[in-house]
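Engineer: got a predicted structure plus its sequence, pasted below:
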Amino acid sequence: MTGQPVQLRLIGPVQLAEQGRVLDVGPPQRQAVLAALAADAGTPVPVELLVDRVWGERPPDRARTALYAHVSRLRRVLARLAAPVRLDRRNGAYLLGIDRDRVDLHRFHRLLDQAKNPRCADDRRVLLLREALANWCGEPMAGVPGTWAAGLRRGTEPVLIGAAALWAQAELRLGHAAAVIDRLSDLIGRYPLAEPLVAAFMRALSAVGRQVEALQCYATTRDRLREELGAEPGSDLRDLHLAILRAGPDRPPTASVATTVRPAWPVPDPTQRPIPRQLPSLGAGFAGRVRELTAIEAAFAAAAYGGEAAVVAINGRGGVGCSALAIRAAHRVADRFPDGQLYVNLRGGGAGGQRERLIPVLHRFLRTLGVSLPARTGGIEEAAGMYHLATAGRRLLVVVDNARAAVDVRPLLPADPGCGAIVTSRRALVGLDGATHLHLEPLSEPEALDMLRQLLGARRVAAEPDAVAEVARWCGYLPLALRAAAARFAARPRWPLAELARRLADDRRRLDVLDLTELSMRHCLAGSFRDLSASADAKDHAAAAVFTRLARYDRDDLSSSDAAVHLCLPVTEAEALLERLVDARLLDSPAPGRFRMPHLLRLYALEQPHPVTDPAR
C-alpha cells in the first residue's frame, strides 16, 4: 500500500498504521468492531448489523452499550492520526470515512480485478499481484472472534490463494521460477492442501531442473489429501504429475511442464468440451447483503479445495431480492468453478410432482455441455442420469432461480465433488439435505437509501432526504419495490421526489405506482398467492381465504387467539392456517404466536375478491 498515509489492515491481524507506525486498536472485540466497519468502508453500517457481526445471533443483553463504548474508544484512536479518519453516526448506522483503497482487503480486490483482465500483459499482471499480496501476513482478521469474522476468513483465504497462484503463473511465463519457489515455499507450508499453489510450485521446481523435488511434493500432497480429506488430487495436479514423470528426472524440463501455466483453479481443455457462461449480467443498484454474501463465499470455500458439492439455498418473500443476491454471489464465486456456470429460471414451475417439466431444462443443460442427445429420450430419470454423467469430473456452478420445491431442484444439482449450486425460492427448501439455508429479510433503512442513491443519483437523493426516506418506507424496504419506484421517476428527472413519496403514501395508488412491465410488485405478490389459491390441497385454499380475510382486519399485528376470534375458528386450526401463510411468505411471524401482514401484501390482499370459502369448513 505504498504512498498511503493511513493503512487499515484486515489481511492478517487487524491493524491501523500510519507511515509505518502501528496504533493500538485495543482488545479483539474492538478489533472486530473496526473490521466490521472497514468491511463496508465509506458506507453506513446499521447498528443491528454491527451487533450481529461482533456478537453473532445471541448478543449479550448490553451489546449496544458495549458497541457504543468501543466506537467511542475507536474515535479517540482515529483522532490521533495525522490525517484523522472520521467515524460518524447516521440514521441508526455508523460510517467509517476512509478511502476504500486504504483498506488492504478492498485494495486487494481492486488490484486482483485489474490483474484478471485478459488484456493485462504479464509484466503488468505481476506488478499488480505483487502489490495485492504484499501485506498477506497470515489469516485474515487473525484473532478476531465471532462467526462473522470466521466466515469472512473462510471466504477470503481461497481468493488469496487463487491470486497467489495467478501471480505464480504470470511469473513463470516471464521465466521467474526462482521467485515463485521462494514465495510458494512459505505459502504451501501454511496451506498444504491448496492444489493451485502446489501445482505452481511443482512447475517452478521443474522449470529449474528439480523434477525429483516436484514429484516428492506431489506425493506429500497426495498423502495429506488422503489422510485429512479422504480425497485424491484433482485432475490438474494428476496430469502435471504424469507430465513430469514422462519427462524423467535427468531430462531438461519441457515447455509443457515448466512453462505451460494454467489459471488459478484447474480447468479442462477448452478444445475438448465447451465451458458454459450462462450467468445473467449484474444489475445496477445492489445494496447491503454483506453478511449473506460472506456466508455464501464461506460455503463454497470447501468446493474450491475439491470437497463435497456445496449447495446454498436462499429463500424470502416476493420482492426481497433473492434472485439478485444469487446472481451477485454467483459472479463473485465463479472463478472457483472453471468448468463453467449453468443458469435456469424455473419461474416457480414444476412443483406438485410434475418433475417431467424439468426434462427440457436438463436437455438444454446437456446440449450446453456438449452432449449429443439421442433421437428418442426417456423420462426424468434418464435425463438426470445423463446430466450427472456429463457433469462428472467437472467443476461447475449451477444457479437454479425461483424453484418451488426441493423435489424440483434435486435433478438439476451436480453431485460431483467440487461442484456447487445456488438455489432461490419463496419457501425454505428444507428437503435439500446438507444445504446452507439463508433467509432474506427486507433491507435496513440505510441499505434501502443506499440503493435509491445508486438508482436515482446521489445529487437527486441528497436534495430531498426526507422524501427519499418516505419513499423507502412506503416501499417496505423491498429491493423490487425500490427498483420499481426508482424506474418510475428516473424517466421524470424534473419531478421532485416528494411527488413520488406523495403518490406512494396513497393506499389506493401505491401498487399502481409500483406496477411496471418489467418491475411489478403486484405481479410478484400474485405468484405467492396463486400458489395457494390454485393448489389442489384444500388446506391451501383455506389459507388463501384466510389471507384475504385478514387483510380486512384493522390491526397490523395479531396473535393466534386474535386471529381465531376474527376467523371464528379454534385457536389450533387458526394457527395452523396462519403458519401455512408464513411458509408461503404471505405473513411474517416476528415471534411465536405473533403474526404480521406487511402493508404491500395487505394492499394486494384487499384487491382480491372477498373469499367465498369458509376456512372453518
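Structural biologist: Nice, I can see it.
Engineer: please count neighbours and contacts with C-alpha atoms only from this point.
Structural biologist: Noted.
Engineer: what is the top helix by length along the chain packed up against?
Structural biologist: If you go by DSSP state H, the chain has its longest helix at helix 147-173. The contact analysis (3 or more Cα pairs under 8 Å, 6 or more residues apart in numbering; DSSP states H and E) places helix 147-173 against helix 47-55, helix 122-133, helix 177-190, helix 195-207, helix 290-304.
Engineer: Serialize the ones you listed to CSV and add fields for distance to Cys419.
Structural biologist: Formatted as CSV, these follow (distance: least, Cα to Cα, whole Å):
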stretch, distance to Cys419
helix 47-55, 29
helix 122-133, 27
helix 177-190, 24
helix 195-207, 16
helix 290-304, 6
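Engineer: alongside the first one, take a look at this:
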Amino acid sequence: MWEIRVLGPVEVRREGIAVPVNARMLRAVLASLAIRANEVVSHHTIRQDLWGPEPPASARPTVRNYVRRLRSVLGSDVIDTAPSGYRISTPPHRVDMVDFEDRIRRGTARGVDPEERHRLLADALRLWRGGPLADLDGLPVTEHVGLRLHERYLLAVEAQAAAALVLGEHEPLLPQLRELVAHHPTREGLVAQFMQVLHRSGRRGEALETYLWVRRRLVDELGMEPGAELRRVHRHILDDAQAPAEPEQAATVTAPSHAGARAQLPMDIAEFTGRVRELSQLLELADLDGARSSTAARVVAITGMPGSGKTRLAVHLAHRLVERGQYPDIQLWSDLRGFDRSAPPTRAGDALNNLLRLLGVPGARIPVEEEARAALFRSTLAGKRALLLLDNVADEEQIRPLLPADPSCLVIVTSRRSLSGLDGLRSVPLDVMPEAEAVDLLRRIAGASRVPDDTPAVRRVARLCGFLPIALALAARRLRDRPVWTVNDLVHRLDSTDRRLTRLSVGDRDLRTVFDVSYRALAPEHQRLFRLLGLHPGEEITPQAAAALANVPVADADDALESLVDEQLLQQPTAQRYRFHDLVRVYAREVATADESPADRATALDRLYAAHLHTAVAARELLASHHGVPFPLARPDGVPGAATFATRDEALTWCETELGTLSALARHAAAHGPHPVAWQLPAVLLMFYYLRSHWTDWITTHEIGLESARTLGDLRGQALLLRGLGVAKSDLRRFTESVECHRRAQEAFEACGDLAGSAWNLNNLGVVQVDRGQLTDAAANFRAALDLFRRVGDTYGEGICLNNAGDTERRRGRPEQAETLLHEALTVLARIGAEDGHRFTYASLGDLHRDRDDHSGALHCYRRAAEAARAAGDQRTAARADHSIGDCLHALGDPQGAREHWRTALTTFDTLGDPQAAALRARVPSDPSFVAD
C-alpha cells in the first residue's frame, strides 16, 4: 500500500515507510501527475509544469526517462501510459491532496451539522504540511497548483473557525488564525473570523486593534474601506455583542452586497443550428446539480480551430443553462481578446476590474493589485450560483486569477488553444461540422428558398467550405446577398483554390484574417514551419516530413507540430500524423508564397523529395534485399527526415502508411518541373507495389513518371517505368498492353547498355508470354535472360529465371527438364539466403506434383509456398497458394478444409481487386455454403 503526499514537500510512502525520490525533477513529474490523479496528464502539460512555456528541445524524451525512473522506484503499476500522456489511478485517500479536497467538499456541503463539519475540516487541515509542493519552489508546477489549493485551505480554515464558534471550541484556533491574518490582512472573511474568535476568547481589545490595523492596511495600501461583513463584526464587538456564525453559513464568506449589472450574456444567435452532440456533452458537464459533490467551481472549455463556432456554441450553451433555471444569481461575460489583431490580450487585472464593477463593487473599493482583486472577486461570488463566460482566452495564465472558488459557479471558456495546463479543466474540442449539419446551417442562413433541399451542389458548397462554420456562414450570406445567384454559381466561384479565401468574405468578415491572427501569434520558427508545411502536397504530414521541409532535427519538428496542434492550426488524426483543414492549407500556401522566396520554396521541396526517396530506397533494400538497386543513389548524411528500418515489416508498414503521400509527391514533382523524383519514386517502389498489388497507384505513378522521364530525356528512367508498367498490366491480364510496354522497355535498356535491366525485362516478358500460351517464345526469352543474369552476377535474378524456365518446361510437357530447372532454382536461391524467392519455386513444384496426380506432394509444396509468401509480405502469391491448397484438399477428400482455403484466397483477391477472384468463384464446386468472408 503506497501513498503520495504533495501538501508539503513531495513524499512517497509505501506501507508507511518513506520511499526516497531524491531528484527534484523526478518529484516534479510525480507532483504533476499526483495533483491530477485519475486523469490523463498530457505530455504538453507535464512539460509546462517542469519548464514553463519554453521547454528545452529534449523535453519529450527527458519526461519519458523521468517516468521510467519513477516506475523503477515506485513499481510499474503506479503510473499508466495513455496515448496522450500518463496517469496515476488511485483511490482518494492515497494522494493527500485528493483526500484533502474530498474532506473539504464534504465538510462545506450544505446541511452538515457543525460538529461533523468541524471534524471533517479539522481532518482535512491536518493533511496540510506547510503548503503544496514546498520543496519544488520556483518550478511552474507550484504556480499551477499553489493558488487554487491555498485558496481551498483558507476557505477551509474560515469554515472550521465558524463551526468552532458554534460549538464553543474556537480558542485552540487562535495561533493558526493569528499567523494567517498576518500573512493575509486583506482577506476580510478570515479577519472577521479571527476577530470573533478573539472576542469569544475574552480578548475584545485585541479584536478591535486587529480591525484598526487591517483598516489602515486597506486604506493605505489599496485605497479602500473594509467591506460590509468586516464592519458588521466590528460593530458587534464594539457593542460587546457576540456575533455567532450561523451553521449554514459556515462554509462561505459573506460577500459585499451591491447592485450591479449581473446579467451580461450576449444575445443568443438566432441562426444557431447543429452541434447536437457537443451541446449535450457540455450541458452534462455544466449541470449545476452534478456540481454539488465538487469542492471547486467547474471550468468547461470549448476549444477548436479558428472559425469553428466556439463563441456561438458557448453563448447558446449559457442561454440554455439560464433557461433551465441554473446559475440564476449572476451571468457575466468577458471577451479577453486573446486573438484580436487590433489589440493585445486583456490583462487579468483589467478583466477583474471590469467584472467587479459589473458586480456593483465601487471603484474606490477595487484593489490595485491583481492578487487582491482576484481575492475580492472570489469573495464576491462566494455562495452565488454564478455563470462566467470567458471568451477568446489567450492562455492559462490569463484566466487563472479570474476563476472563482465556489462549487456553485460555472466558468465557460473558449479558446483556440488547448489550455491543458489548467487544473480541473473539462474540455470539449470542436471539429468541423458533419455534412448534414453543415447543409442545415447553409439553409438556415441563406434561406430555404435559396438553398434547396440536400442536393449535390449544396453538399459541394459545404465541402468547399471544409464544413467550417464560419466559412459556411460567410458562403451562405454571400448567396443570400446575391439574389440572382444559384447554388451552382456559388460552387463555381468557390471552386478556385487560389481565390477561395477571398471569396469567403462578407463586409468586414474575412476568413483570411481569422487565420492570420493565429499565425501572427506564433513564434518566428513556428511561423516558418507552418508556411513551409503549406508546400506539402500530401494529405498527412509526419515529423520526418516537417523536419525535411524546415531543415531541422526531427525532434524539433515534432515539438513544433505539437505546438501548431495546440494553436489549432493543425489537426492530429492519429499519433505522429498531422493534417491541415482544407482552408487552413490554402492559407498556409498563401503565406508561403508571400513570405518565402521561390528559391527557398524549391529548396524546401527538394529536401522533402529527398527524404522520402531515401527512405523508400531504405525500404526497398529490405523488401528486395537480393535485387540490385535500380539506379545509383547517393545517401548523404545531410538529408533531414530520411529514415531507415530494422525489419521488412517496418519497411512494409511505412510504405503502406505513406502510400498516399508518396503518390502525391510523385504527381507534384511531375507537375512542377518536372523533378527527377517524379520517376525515381515509382521506380524504387515497384517491389512494394508488386507485393501489395496497389495497381491504381502503381499504374498512375508509373505513367506520370514515364512522361517526366521523357521530358527530362532520361532513357534509363523510361526503361524502368515501362518495365514496371508491363508487370502491372500483366497482373491485370491486359497482356497486349503489357507486351508492348516490355518491348519498348527492352529497346530503352539496350540503348543505354543496361544488361541487368534487360535481363529482368526479358524475364518479365517471358512471364507474360507464358500466360498467353506462347511457350516457345517464353522459353527463348528465359534463356536469354538467364545468360544476362549470369553475365552481370545477379544470382537472385538467375534463381527466379530458372523457376520461370522450369515452369515453362512443365507447361510444355517436359516434366524431367522442369524438375531439374526448379531444383536448380532452389539451390541457387538458397546459396544467397533468398528464401523469399522460394515462394515461386515451391508453387511451381506443387504444380508439377499436381500434374502427376501426386496431391499429397503438391499440398506439401503449396504450403511451403504460402509460408514463404507470407514471410515476404506477398499477399497475392500467398492467396494463389491458398487457392491451390484448397484444390489439393478437395482432391484428397477434405471438402471442409478446401472451402476454408478457398475462402481465404477469395477474400485476399477481393481485397486486392485481383481478377483471379472471378476465376476462383467460377471454378469452385457448386456449394451453397461457399461465400467469401
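Structural biologist: On my side now, so go ahead. The shown structure was predicted, so the numbers you read here are calculated from the model rather than taken from an experiment.
Engineer: picking that back up, tell me what angle the longest helix of the first structure forms with helix 122-133.
Structural biologist: Here helix 147-173 of the first structure runs at an angle of 150 degrees relative to helix 122-133 (axes from the mean of the first three to the mean of the last three Cα atoms, to 10 degrees).
Engineer: how close does helix 147-173 of the first structure sit to the second structure?
Structural biologist: Overlaying the second structure shows helix 147-173 of the first structure at a mean distance of 1.5 Å from the equivalent residues (mean Cα distance after the TM-score superposition for the first structure).
Engineer: returning to what we had before: buried deepest among the helices and strands packed on helix 147-173 of the first structure, which one?
Structural biologist: helix 195-207 (a mean of 27; mean count of other Cα atoms under 10 Å).
Engineer: now do the buried residues in the helix or strand just after that one.
Structural biologist: Sequence-wise, the next helix or strand downstream of helix 195-207 of the first structure (DSSP states H and E) is helix 211-229. Along helix 211-229 of the first structure, these residues count as buried under the neighbour rule (16 or more other Cα atoms under 10 Å): Gln211, Val212, Ala214, Leu215, Cys217, Tyr218, Thr221, Arg222, Arg224, Leu225.
Engineer: now the angle from helix 211-229 of the first structure to helix 195-207?
Structural biologist: Put simply, helix 211-229 of the first structure runs at 160 degrees to helix 195-207, going by the same axes, to 10 degrees.
Engineer: elements contacting helix 211-229 of the first structure?
Structural biologist: helix 195-207, helix 235-247.
Engineer: need these in a markdown table (columns: distance to Arg394 of the first structure).
Structural biologist: A markdown table is the format used below for these (distance: least, Cα to Cα, whole Å):
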| stretch | distance to Arg394 of the first structure |
| --- | --- |
| helix 195-207 | 16 |
| helix 235-247 | 10 |
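Engineer: of those helices, which approaches Glu470 of the first structure most closely?
Structural biologist: Nearest of those to Glu470 of the first structure, taken as Cα to Cα: helix 195-207 at 50.5 Å.
Engineer: could you tell me where the closest one falls in the second structure?
Structural biologist: The alignment of helix 195-207 of the first structure onto the second structure (TM-score structural alignment) spans residues 188-200.
Engineer: that stretch: average distance to aligned residues in the first structure?
Structural biologist: Averaged out, stretch 188-200 of the second structure is 1.4 Å away (mean Cα distance after the TM-score superposition for the first structure).
Engineer: now what about that stretch, what contacts it?
Structural biologist: 154, 157-158, 161-162, 165, 170-171, 173-174, 177-178, 180-181, 185, 204, 206-208, 210-211, 226-227, 229-230, 233-234, 237, 242-244, 253-254 (Cα atoms under 8 Å, 6 or more residues apart in numbering).
Engineer: hmm, back to that, just so I know, which of the helices and strands packed on helix 147-173 of the first structure lies nearest Ala551 of the first structure?
Structural biologist: Ala551 of the first structure sits nearest to helix 47-55 of all those, at 30.0 Å, using Cα to Cα.
Engineer: got the angle for the closest one vs helix 290-304?
Structural biologist: 40 degrees.
Engineer: name the helices or strands packed onto helix 47-55 of the first structure?
Structural biologist: helix 28-38, helix 63-79, helix 147-173.
Engineer: where does it end up in the second structure?
Structural biologist: Under TM-score structural alignment, the match for helix 47-55 of the first structure is residues 43-51.
Engineer: checking the residue nearest to Val299 of the second structure when sequence neighbours are not counted next. Helix, strand or coil?
Structural biologist: Closest residue to Val299 of the second structure apart from its sequence neighbours, by Cα to Cα, 6 or more residues apart in numbering: Val411 at 4.7 Å. At Val411 of the second structure the chain is in strand, as set by DSSP: H, G, I helix; E, B strand; the rest coil.
Engineer: doesn't Asp391 make contact with Val411 of the second structure?
Structural biologist: No: shown here, Val411 of the second structure and Asp391 do not form a contact pair, counting by Cα atoms under 8 Å, at 10.3 Å.
Engineer: next SSE downstream of the strand or helix carrying His492 of the second structure?
Structural biologist: Here His492 of the second structure sits within helix 487-494, counting by DSSP H and E. Following helix 487-494 of the second structure in sequence order, the next helix or strand is helix 500-503 (DSSP H and E).
Engineer: helices or strands up against that following helix?
Structural biologist: helix 487-494, helix 511-520, helix 582-595.
Engineer: so what touches that helix?
Structural biologist: Taking Cα under 8 Å, 6+ apart as the rule, helix 500-503 of the second structure contacts Arg493, Leu494, Asp510, Leu511, Arg512, Leu583, Val586, Tyr587.
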